[in-house]
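Undergrad: model this:
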Amino acid sequence: MIVSTCVGLIAGLGSLFILPYSPRWLVSQGRTQEAKAVLGLITEHSEEEERKELLSLPPRGEKAGWSDIFRKGVRGRTILGAFLNVFQQLSGIDFVLFYAPLLFTQAGLDPKTSAFVASGVTGLALFATTALAATWVDKIGRRTLFIWGGFAIAICHACIGSLYASGAAYTEGGKWAIVTLIELYTIIFAGTWSLVTRLYSTEIQPSRTRSPASSFCIGVNQLVNTLVALTSPAFLAKIPFGPYFLYGGLSAFATAVAYIYMQETIGKSLETIDSSFHESPTAVTWPPSLLRTGSRRTQAGARRSSRRRSSAAHADENGKSTFPGHYAMERLGSSTGSAGLQGSAIED
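TA: Model (predicted):
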């Protein structure tokens, strides 16, 4: 606990002297030269257009509000960013971090060892992995990291759940397999979903809506975080393997959705990212044969619907349609006439 606290304290204090102010904030304060100096540290001189784009600010009085992030053109990106943040929490990361001592004790470690592994080993592993991830996220790509990370997270959960469900977790070898898989899961999460989710949900937004959209996504993330923290202990006590299968399945689902909709943003300017989302809402190029099949089914369904509406409009035996667009009801009566219907609601 003392070691992890010292590491966090050093990192926090060091950031006060190392991390510069945001270029956009500096521009908003009229400190343009300082903003250019900061941009010079993080961008290449050849990226002049991107530098101009980063220094641009929304016109005065046109700052985006909450309703703007759901307007046509950015609504889909806001929903995608919120989706990724929701499922970042539904991968069970805070379930593992909050209740790590309990999880390790459940696996068979004594309380003292569980506390040491949960606070010391896990904390240092998360710090080191996150620091490394900051260097490779711009080389491997956001989409690639998220998809492969989600795949690995789902496998870790499935393996842990299977060990508990089969009873193998309660053997000496199974105990250490559980501990290893939990640590592996936290490392994979820190190197992929932890960084990529926050970064991606922000950079896919246009400059004008970036701030409110980022705030919305973080708020949704923390709301789900609270729900996971409140429900996980009872779930774990009732079914020891249940949370792992649940979070593993949700992680696999999020990975599949990300494969379809998460477009790569690495090496793209803000303008290019914006235009790519306008050109296509998905990141997958569907086979032409599949598209043709879907188009034919849609057209056939439209023709059937049109024929039904046409037949309904001419179904009345007198050539009139009392309720256009609906199927005509058959006239109630018999060969003896309509005397039995006198005074009724269906009398002509």
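Undergrad: going forward, measure contacts between C-alpha atoms and count neighbours the same way
TA: OK.
Undergrad: now the residue positioned nearest the centre of the chain: closest residue in space, sequence neighbours ignored.
TA: The residue lying closest to the centre of the chain (C-alpha atoms, centre = their mean) is Leu84, at 1.2 Å. In space, and not counting its chain neighbours, Leu84 is closest to Thr197: 6.1 Å by C-alpha to C-alpha, 6 or more residues apart in numbering.
Undergrad: so which bits of the helix or strand hosting that neighbour are buried?
TA: Following DSSP states H and E, one finds Thr197 within helix 193-203. Of all the residues in helix 193-203, those buried under the rule 16 or more other C-alpha atoms under 10 Å are 193-198, 200-203.
Undergrad: need the residues you listed in CSV with distance to Glu172, can you?
TA: Putting these into CSV (distance: C-alpha to C-alpha, whole Å) gives the following:
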residue, distance to Glu172
Trp193, 31
Ser194, 32
Leu195, 35
Val196, 36
Thr197, 37
Arg198, 39
Tyr200, 41
Ser201, 42
Thr202, 45
Glu203, 46
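Undergrad: scan this structure for its longest helix.
TA: helix 210-238 (DSSP state H).
Undergrad: which secondary structure elements does that helix contact?
TA: Under the contact criterion of 3 or more C-alpha pairs under 8 Å, 6 or more residues apart in numbering; DSSP states H and E, helix 210-238 touches helix 75-89, helix 93-98, helix 193-203, helix 242-261.
Undergrad: Val220 reaches Val86, doesn't it?
TA: Yes. Under the criterion of C-alpha atoms under 8 Å, Val220 makes contact with Val86 at 6.5 Å.
Undergrad: structure for this one too, so we can compare:
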Amino acid sequence: MNTTYYMSYKLSLIASLAGLLYGFDSAVVSGAISHLSNYFSLDAAGTGWAVSSVVLGFMIGAFSGQFIAQSLGRKKALLATGALVFVAGIFTAIPYNFTMFIVFRIIGGIGVGLGSATAPVYIGEISAQKIRGKTLGFYQMMIALGILLVYLVNALVASWIPDSQWGTDYAWRYMLGAMAIPGCLFMGLALFLPESPRWLIDKNRDDEAKSVLTRINGAGYDCQTEITAIKKSFQAPAGAQAQSESLFSRKYRRVSLIVLTMALLANLCGINAVLYYGNVLFENMGIASARTAYYQQVIIGIAFFAAATWAVVNIEKYGRRRLLIIGSFICFVAITLLGALIWVGIASLWMLVLMVVYILFFGGTIGPILWIIIPELSPNRIRGKLMSWATFLIWTGSFIVSQTFPMLTDSVWLNHLFNGSFPFFLYGLFCLLWFLLNLFFVTETSNKSLEQISAEMSQA
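TA: Here you go, the predicted model:
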């Protein structure tokens, strides 16, 4: 590791653990959902609500993130993330009823949503320009690691199950309760993070910002030049301050529409149907039993983590835009072919192969680059606000997929017409739209400073 960037790497790794909480919190239900459904006697809509309620929390946390991170600072927002996930992990494991379970699922989701709106902004603001792609990629790598870890936890708990009744009564409690451990760990580590220098400068705390910049870049770094450049990027044109802070003012309309469209389409590509309902999906396809489905989920988790790790290593080499275009097209092909196999009723390991291909290319392109390019594209003056709205829309897409997937697969009418393949054709359509968006509207952000990108994207 280059010692010049040691502190940037260190702080980014700590902040990116917010992504591990996201991966852990969101995917834990994949192993618990069948037991939960039996324990609370849930129908298709109730099952969808048990899964998607956490995403509603993500949306609330992401939306409120713009106010909390901007008023209290990035560090305090990240501390709140760990605290909320810790509490949720404990109480979702011991709910008195389904309502209490949903309440604490939402509370945990609020913490994760707050972290998802704050951590990428924080990482982008404390990272050196030449390694910003890698350090922002840490966030998605940690999401993938969190997913892999929770799949391993779920498989471990599943191996303890002596009979179906024990699984219904207790297995889901251990799976969900394990979430408190990374929540507590992150809360402790976040105490050692310095505040974002750009946030400090925005609050006219230049001396503190200089101290943080020196800590990150070394004693010989020209902090004053960077502080001057950052201050300039925050300045509004004379007489246009109110307008410049609007996401849809003439100055920011184009970049805001691009960022928000990217955010909404990303999860509509269907990734959460695979990550959240993988166990049920494998069983319904006829390629796994109730027990072996846990191990096939581990395969998915390994593929997702390997892809995210590859992206972190190679993001600066290949550039954001090229990877987005290639990845979205292959995701379109893989998920559409999977739908075709389901439609014609062919149950084979080719289904698992197509899912792994989809996971590899989503996890190596769309997944990590989304969290990298959105804060990069967002101009300094509206970054916090635009990131919160973008993250809100990311979770909106996730909520739609999480809530509707069991309902779509349970629909008699749709099954009569599509034989269970309709959701996958729908996700393929959104992958195609994502491909076209990046092909025609997204520009390259590699090897540019945040201030340079802000200046370019702010032009009318």
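Undergrad: hang on, the earlier thing: the longest helix of the first structure to helix 242-261, inter-axis angle?
TA: Using axes from the mean of the first three to the mean of the last three C-alpha atoms, to 10 degrees, the direction of helix 210-238 of the first structure lies 150 degrees away from that of helix 242-261.
Undergrad: one step back: of the helices and strands packed on helix 210-238 of the first structure, which is nearest Ile273 of the first structure?
TA: helix 193-203 (8.4 Å; C-alpha to C-alpha).
Undergrad: residue range for the closest one in the second structure?
TA: Aligning helix 193-203 of the first structure against the second structure (TM-score structural alignment) gives residues 366-376.
Undergrad: what's in contact with that stretch?
TA: 120-121, 124, 133, 136-137, 139-141, 259, 262-263, 266, 308, 311-312, 320, 324, 327-328, 383, 387, 390, 445, 450, 453 (C-alpha atoms under 8 Å, 6 or more residues apart in numbering).
Undergrad: mind redoing it with 7 Å?
TA: 120-121, 124, 133, 136-137, 140, 259, 308, 320, 324, 327-328, 383, 387, 445, 450 (C-alpha atoms under 7 Å, 6 or more residues apart in numbering).
Undergrad: from the residues you listed, which ones fall inside helices?
TA: Using DSSP H, these in helices are 120-121, 124, 133, 136-137, 140, 259, 308, 320, 324, 327-328, 383, 387, 450.
Undergrad: of those residues - the most surrounded one?
TA: When neighbours are counted by other C-alpha atoms under 10 Å, Gln140 leads these with 35 neighbours.
Undergrad: verify the stated contact: that one with Thr309.
TA: No. Counting by C-alpha atoms under 7 Å, Gln140 of the second structure stays clear of Thr309, with 8.6 Å between them.
Undergrad: where in the second structure does stretch 292-303 of the first structure fall?
TA: Going by TM-score structural alignment: stretch 292-303 of the first structure matches no residues.
Undergrad: for whatever helix or strand Val150 of the second structure lives in, buried residues please.
TA: Using DSSP H and E, Val150 of the second structure sits in helix 132-160. Residues 132-155, 157-158 are the ones in helix 132-160 of the second structure that count as buried (16+ other C-alpha under 10 Å).
Undergrad: so what touches the helix or strand where Leu41 of the first structure lies?
TA: Here Leu41 of the first structure, judged by DSSP H and E, is contained in helix 32-42. With contact meaning C-alpha under 7 Å, 6+ apart, helix 32-42 of the first structure is reached by 20, 23, 26-27.
Undergrad: right, and the helix or strand after it?
TA: The helix or strand immediately downstream of helix 32-42 of the first structure is helix 48-55, counting by DSSP H and E.
Undergrad: report the mean deviation for that next one after fitting onto the second structure.
TA: Following superposition, helix 48-55 of the first structure is found to deviate from the second structure by 6.2 Å on average (mean C-alpha distance after the TM-score superposition for the first structure).
Undergrad: same for that helix, what does it pack against?
TA: Applying 3 or more C-alpha pairs under 7 Å, 6 or more residues apart in numbering; DSSP states H and E, one finds that helix 48-55 of the first structure makes contact with helix 23-28.
Undergrad: from the chain's centroid, how far away is the helix it packs on?
TA: 29 Å (C-alpha atoms, centre = their mean, to the nearest Å).
Undergrad: in that helix, which residues are buried?
TA: Buried, per 16+ other C-alpha under 10 Å, within helix 23-28 of the first structure: 23-24, 26-27.
Undergrad: what angle separates the helix holding Leu41 of the first structure from helix 48-55?
TA: 130 degrees.
Undergrad: may I see the buried residues of helix 32-42 of the first structure?
TA: Neighbour counts over helix 32-42 of the first structure (16+ other C-alpha under 10 Å) mark 32, 34-36, 38-39 as buried.
Undergrad: same deal with stretch 66-86 of the first structure?
TA: For stretch 66-86 of the first structure, the neighbour count (16+ other C-alpha under 10 Å) marks 68-70, 74-86 as buried.
Undergrad: and stretch 150-170 of the first structure, by the same measure?
TA: Here stretch 150-170 of the first structure shows 150-164, 168-170 as buried, counting by 16+ other C-alpha under 10 Å.
Undergrad: just the ones of those residues in helices?
TA: 150-164.
Undergrad: between those, which sits nearest Leu227 of the first structure?
TA: His157 (19.2 Å).
Undergrad: the second structure: which residue goes with Tyr164 of the first structure?
TA: Tyr164 of the first structure maps onto Ile342 in the second structure, by TM-score structural alignment.
Undergrad: what separation do you get for that match and Gly428 of the second structure?
TA: Distance, Ile342 of the second structure to Gly428 of the second structure, by C-alpha to C-alpha, to the nearest Å: 14 Å.
Undergrad: again with Leu200 of the second structure
TA: Separation of Leu200 of the second structure from Gly428 of the second structure (C-alpha to C-alpha) stands at 43 Å.
Undergrad: try Leu337 of the second structure
TA: Distance, Leu337 of the second structure to Gly428 of the second structure, by C-alpha to C-alpha: 9 Å.
Undergrad: and if you look at Tyr252 of the second structure?
TA: From Tyr252 of the second structure to Gly428 of the second structure the distance is 30 Å (C-alpha to C-alpha).
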